[in-house]
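Trainee: coords please:
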Amino acid sequence: MTDLRLTQPPAGTRSLRRGRPRYGELAVKGLLLLAALVSVATTVGIVISLLPPTINFFKRVGFGEFFGGTKWTALFSNPSYGILPLLTATLLITAIALLVAIPVGIGSAIYLSEYARPRVRAVLKPTLEVLAGIPTVVYGFFGLFFLTPLLREHWPLPGEAPEFQNALVAGLVMGVMVIPTIASLAEDAMSAVPHALRDGAYALGSGRRTVALRVVVPAALSGIVAACVLGVSRAIGETMIVAIISGTQSTKVSLNPLEPMQTMTGFIAQAGSGDVATSSFEYKTIFAVGAVLFVLTFVMNMISMRLVRKYREVYE
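Mentor: I've put the predicted structure just below:
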């Protein structure tokens, strides 16, 4: 017969068995699940809202004309629905923005992570992140009334209007807007690299620059890539800056950044401002362009996920 004293926990100790259900933890778990479902439902809702008008649009306009056409006059009396002008303008302005944001952002992250003293970092990083909180319309007017006249003064541009619009200033201002996103996320990735790697490199006689560029940056490469792709996604989806600075007309394909251009988001903002009847076919072009923009950002995020998984470093 088993002695019951051997199966009971000693007095004054807690049992490892499951006690009463913890309703607080269950409630938190339910709220977190609800938040995840809301995110998924939002994405599904976006797809559902885009699909019917987009399908109706392509019943009238063929894929060849839409993706191969070099003229976009969707709101004109003689409409043409070639999206290449909008797509080219979007990619050109995004490329200019990345030429500014990636070097400055990653350089700022390296300085904050490897060179800055704690007091300096405590001041510079919040100050840098303040740029992310500035409304984009403020960036737009800053570029239009400050950078554009400055550019006209030192680089003669076509056009007589003082509010001359061009893709170059739009890309520069957008790059300044994206800097905090890339710098903050890249700095977080670099700060997560174990200090043992740095100490080992210093013990081998490496300098601070060598440690930063050959040890820390490769170890944090997955986070840096994710930060850059997030910056690209934000630049592609920006509306107010391009609507104010780059222009509202882009009827032909052009790679000259000194010319006014209209991006995909700029066209959506123009066509959805209320001048186009919601029951007209022209209004459905908004959904077709929005669907292309959605697919473009989705593909970029998928590429980002593959790159992050490929270059991810796991430390114990």
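
Trainee: contacts, neighbours, all on C-alpha from now
Mentor: Noted.

Trainee: T265 should be in a strand, yeah?
Mentor: No. Applying DSSP: H, G, I helix; E, B strand; the rest coil, one finds T265 to be helix, outside a strand.

Trainee: Just give me the neighbour total for it.
Mentor: 23 (other CA atoms under 10 Å).

Trainee: And for R306?
Mentor: 13.

Trainee: Checking it next. Helix, strand or coil?
Mentor: Going by three-state DSSP: R306 is helix.

Trainee: Now for I179: which residues touch it?
Mentor: I179 makes contact with V100, A101, I102, V104, G105, G231, according to CA atoms under 8 Å, 6 or more residues apart in numbering.

Trainee: Mind checking which of those residues land in strands?
Mentor: Using DSSP state E, no member of the contacts of I179 falls in strands.

Trainee: What is the nearest of those residues to L168?
Mentor: V100 (11.4 Å; CA to CA).

Trainee: related to what we said a few turns ago, which of the contacts of I179 sit farthest apart?
Mentor: Across those (CA to CA), the longest gap, 12.5 Å, separates V104 and G231.

Trainee: structure for this one too, so we can compare:
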Amino acid sequence: MGKVGSALKMMMMLQSRGKMKIKEIASELEISERQVQEYRNELEQAGVFINSQSGKYGGYSLGGNYRLSLPITSMDMSILDNVSEYLELSNNMYSKEYKSILDKIASKCNVKHTDDMGVDYFHIQSRGSISPEEERKRCFKISDAYITKRKLVIKYRSVNSDMTERTVHPYGLYTYNGDTYMVAFCEYRNEMRDFKICRIIDMDVTDEKYERDKKFDFSTYTKNSIGNYKGDEYDVHIIVKEPFATIVRERIITENQIITELENGSIDFRARIKGYPQIKSWILGMGSCVKVIEPEILKKEIIEEIDTLKNEYSK
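Mentor: As a prediction, the model looks like this:
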């Protein structure tokens, strides 16, 4: 946790509990008692007064009236308003809570919302079919299982509409293209898997405990993935013509990609990528503007897909 985050968490702890000893605060924030005193000074400089009482029943408590004097400008509020609108349009489960927090910040910092702080931003975002309320309930249950280290039993509908019951060990949540996913170890598959929240039909938190692998790292788990697809890695080599050459230049598909400009405006694209279904979908989406050099299996399946399409349209 960063320095500012720890100071704010200290303020919220005092606000909810009334009075705490320095030793208790240091233990909960996993910092030294000296740092607690430093955070107290920083909060008071920001307009948050901390009462200090010595003795057996003493400790720190939050002053009655305070007004944050954080250096937030009208332009800052305009940016935060823009994020709020994005969350609302994307049907994010926390959009209402975010807006409520934003209003509190504006009130405490004495900053007004304004529509005259720059160019308007518009958002085009598809909405998920699950309601924010239902998604929030499911995420809260996953969070409860994660915090208490208890296994979840879920009924899950796969992309092929197959319904399976699985016992999983939650590791976290993330969003991708407006949808929320759970990262969890799946006992059924005996590996880490991603579960789309809207495809979880039912879930129960069990009494059975699980131990999380401390070596698990989300950035390593998603490294070289295209989108949120995982699986085996492939050395992908393609030639891309315009107009898709420009589109590919504009994106970082993976950090290891190498793009070489060709004389005719095309590009030579090479990368090591995970997620074969998404790789194939990406290639097919570029139509005749792409030529697959490798892997050989991808080239073969692209040809088969084209032949299938020809047969379908000739019927």
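
Trainee: Next, the TM-score between them, please.
Mentor: TM-score of the superposed chains, computed with TM-score structural alignment, normalised by the length of the second structure, equals 0.19; 100 aligned residues with a CA RMSD of 6.5 Å.

Trainee: Compare V104 and G231 of the first structure (neighbour count), which wins?
Mentor: G231 (27 against 19).

Trainee: Could you measure from that one over to I268 of the first structure?
Mentor: 21 Å (CA to CA, to the nearest Å).

Trainee: which residues in the stretch 1-150 of the second structure form helices?
Mentor: 3-17, 22-29, 33-45, 74-89, 95-109, 132-148 (DSSP state H, counting those that start in this stretch).

Trainee: Please name whichever of those helices is nearest to I258 of the second structure.
Mentor: For I258 of the second structure, the closest of the helices of the stretch 1-150 of the second structure is helix 74-89, at 32.7 Å, according to CA to CA.

Trainee: hang on, the earlier thing: please convert the helices of the stretch 1-150 of the second structure to CSV, extending it with distance to M203 of the second structure and mean neighbour count.
Mentor: Formatted as CSV, the helices of the stretch 1-150 of the second structure follow (distance: least, CA to CA, whole Å; neighbours: other CA atoms under 10 Å):
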stretch, distance to M203 of the second structure, mean neighbour count
helix 3-17, 31, 15
helix 22-29, 31, 15
helix 33-45, 41, 16
helix 74-89, 26, 18
helix 95-109, 24, 15
helix 132-148, 8, 16
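
Trainee: Using CSV, lay out those helices together with distance to L298 of the second structure.
Mentor: Output for those, formatted as CSV (distance: least, CA to CA, whole Å):
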stretch, distance to L298 of the second structure
helix 3-17, 47
helix 22-29, 51
helix 33-45, 56
helix 74-89, 37
helix 95-109, 41
helix 132-148, 36
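
Trainee: Any idea which of these gets closest to I293 of the second structure?
Mentor: helix 74-89 (39.5 Å).

Trainee: and the angle for the closest one with helix 95-109?
Mentor: Angle, helix 74-89 of the second structure to helix 95-109, by axes from the mean of the first three to the mean of the last three CA atoms, to 10 degrees: 160 degrees.

Trainee: Show me what helix 74-89 of the second structure is packed against.
Mentor: Other helices and strands packing on helix 74-89 of the second structure, by 3 or more CA pairs under 8 Å, 6 or more residues apart in numbering; DSSP states H and E, are helix 95-109.

Trainee: what's the burial count for F267 of the first structure?
Mentor: 25.

Trainee: for V292 of the first structure, same thing?
Mentor: V292 of the first structure is flanked by 16 other residues according to other CA under 10 Å.

Trainee: try G59 of the second structure
Mentor: 19.

Trainee: same deal with V38 of the first structure?
Mentor: Neighbours of V38 of the first structure (other CA under 10 Å): 12.

Trainee: same deal with A167 of the first structure?
Mentor: A167 of the first structure: 26 neighbours (other CA under 10 Å).

Trainee: That one reaches I93, doesn't it?
Mentor: Yes. Between A167 of the first structure and I93 there is a contact under CA atoms under 8 Å: 6.0 Å.

Trainee: Can you tell me the SS state at A170 of the first structure?
Mentor: Applying three-state DSSP: A170 of the first structure is helix.

Trainee: Could you double-check that it lies in contact with I241?
Mentor: Yes. Taking CA under 8 Å as the definition, A170 of the first structure is a contact partner of I241 at 6.4 Å.

Trainee: Between these two, which is the more surrounded one?
Mentor: With neighbours defined as other CA under 10 Å, A170 of the first structure and I241 compare such that A170 has more, 30 against 27.

Trainee: Now do that one against V176 of the first structure, distance only.
Mentor: Distance from A170 of the first structure to V176 of the first structure, by CA to CA: 10 Å.

Trainee: same deal with V308 of the first structure?
Mentor: Distance, V308 of the first structure to V176 of the first structure, using CA to CA: 25 Å.

Trainee: ditto for F287 of the first structure
Mentor: 29 Å.

Trainee: what do you get for P103 of the first structure?
Mentor: From P103 of the first structure to V176 of the first structure the distance is 11 Å (CA to CA).

Trainee: Looking at those two, which is more packed in?
Mentor: V176 (19 against 14).

Trainee: and that one, what does it touch?
Mentor: A97, V100, A101.

Trainee: Just list the residues touching the last one, thanks.
Mentor: For A101 of the first structure, the residues meeting the contact criterion (CA under 8 Å, 6+ apart) are G175, V176, V178, I179, I182.

Trainee: Need the overlap of contacts for A170 and I241 of the first structure.
Mentor: Contacts common to A170 of the first structure and I241, judged by CA under 8 Å, 6+ apart, are G140.

Trainee: I96 of the first structure reaches L168, doesn't it?
Mentor: Yes. In this structure I96 of the first structure lies within contact range of L168 using CA under 8 Å: 7.1 Å.

Trainee: Looking at those two, which is more packed in?
Mentor: Neighbours per residue, other CA under 10 Å: of I96 of the first structure and L168, the larger number sits with L168, 23 against 20.

Trainee: export the contacts of V176 of the first structure to CSV and tack on distance to Y283 of the first structure?
Mentor: Output for these, formatted as CSV (distance: CA to CA, whole Å):
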residue, distance to Y283 of the first structure
A97, 30
V100, 35
A101, 34
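
Trainee: So which of the residues you listed is the closest to V295 of the first structure?
Mentor: A97 (20.7 Å).

Trainee: Which helix or which strand is home to that closest one?
Mentor: Using DSSP states H and E, A97 of the first structure sits in helix 84-110.
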